[in-house]
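**Q** can you look at this prediction? I've put the sequence above it.
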Amino acid sequence: MMLKQLPHVLIIFLGLAVPAAAQDCAQANTQADMNRCAGEAFMQADAALNAAYADLRRELENEAERQTLLTKAQRAWLALRDAECDFKTVESRGGSVHPLLVQQCRTELTARRTGELQAHAACVQADNSACLAR
């Protein structure tokens, strides 16, 4: 094959891969598809987490110390989430189901944290710092 034709072959190959990636996750029946779908769910949860974190940081824009403490807390939480999921899924390590279980764990914990950050933002918006202590 001539090198000049290679980009066209790659474009055709990549075009064939897109429909497989667009498969409905509700009908995923192979481990690879379930792992991919769990990864996609985690990416959505992570995007929501990042949005909630950014919103809370904006609410604290005039409070440098609280912003710094929030950043410190969020970094520690991310490490805790990952360590917790490693702990919970250690038995499946090396198996084909392991990525699915890790992503499900991370998705669940991330969704909870998103709710916590949203609650913190509501407290700040309400100017009710007492509710942050809950």
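**A** Yep, it's here.

**Q** going forward, measure contacts between C-alpha atoms and count neighbours the same way
**A** Noted.

**Q** what's the strand or helix carrying Gln104 packed up against?
**A** Using DSSP states H and E, Gln104 sits in helix 98-125. Packing partners of helix 98-125 (3 or more CA pairs under 8 Å, 6 or more residues apart in numbering; DSSP states H and E): helix 31-59, helix 64-88.

**Q** another structure for you, compare them:
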Amino acid sequence: MAAQAATKPNPLPPCDRARAERGVQSAMNFCAHRDYLKADRALNVQWKKTAAAMRAMDRGDFVPDDGRPTYFDTLLKSQRAWIAYRDAHCASAGYQARGGTMEPMLVSFCLIDVTQERTKQLRELAESPE
């Protein structure tokens, strides 16, 4: 009977279990990366909405001919700059465990944070009045 209790499966999903048990680093790295991919998917969904909103503003009734870039062009330029920032910033965040097994997890945690913040910024931009 003791053997059955020892082999009883943990009811938590693998990533929740890895967090709860402070498990194997490779599992925690995998789970952190999976969470980043989820945040990245949410950002991409919001990007499409915000890009559409900026393109709509470019087609609006009052678009000054002042020689400056369009709403969408400015958004695209800022997104490209943000991606460069994200990558460099999160690489440096990983250096807290440079070369160690925790480094990928720290990078993923950073990627999650900055991606969620950028998603919020894009959402607010799309919702702002012209």
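**A** Cool, the structure landed. Bear in mind the structure is a predicted one, so any value in this text is a computation, not a measurement.

**Q** rewinding a little: of all the helices and strands packed on helix 98-125 of structure 1, which gets the most neighbours per residue?
**A** Compared across those, helix 31-59 shows the largest average neighbour count, a mean of 18 (mean count of other CA atoms under 10 Å).

**Q** what packs against that helix?
**A** For helix 31-59 of structure 1, the packing partners by 3+ CA pairs under 8 Å, 6+ apart are helix 98-125.

**Q** give me the buried positions along the helix it packs on.
**A** Neighbour-count burial for helix 98-125 of structure 1, counted by 16 or more other CA atoms under 10 Å, picks out 98-111, 113-114, 116-124.

**Q** rewinding a little: rebuild the helices and strands packed on helix 98-125 of structure 1 as JSON lines, extending it with distance to Ala21 of structure 1.
**A** Formatted as JSON lines, those follow (distance: least, CA to CA, whole Å):
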{"stretch": "helix 31-59", "distance to Ala21 of structure 1": "8"}
{"stretch": "helix 64-88", "distance to Ala21 of structure 1": "26"}
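
**Q** what separation do you get for the residue nearest to the spatial centre of structure 2 and Val24 of structure 2?
**A** Centroid-nearest residue in structure 2, with CA atoms, centre = their mean: Thr115, separated by 3.0 Å. Separation of Thr115 of structure 2 from Val24 of structure 2 (CA to CA, to the nearest Å): 26 Å.

**Q** just Thr70 of structure 2 next, same as before
**A** Distance from Thr70 of structure 2 to Val24 of structure 2, counting by CA to CA: 49 Å.

**Q** next, the angle from the helix holding Gln104 of structure 1 to helix 31-59.
**A** 20 degrees (axes from the mean of the first three to the mean of the last three CA atoms, to 10 degrees).

**Q** alright, I will stop here.
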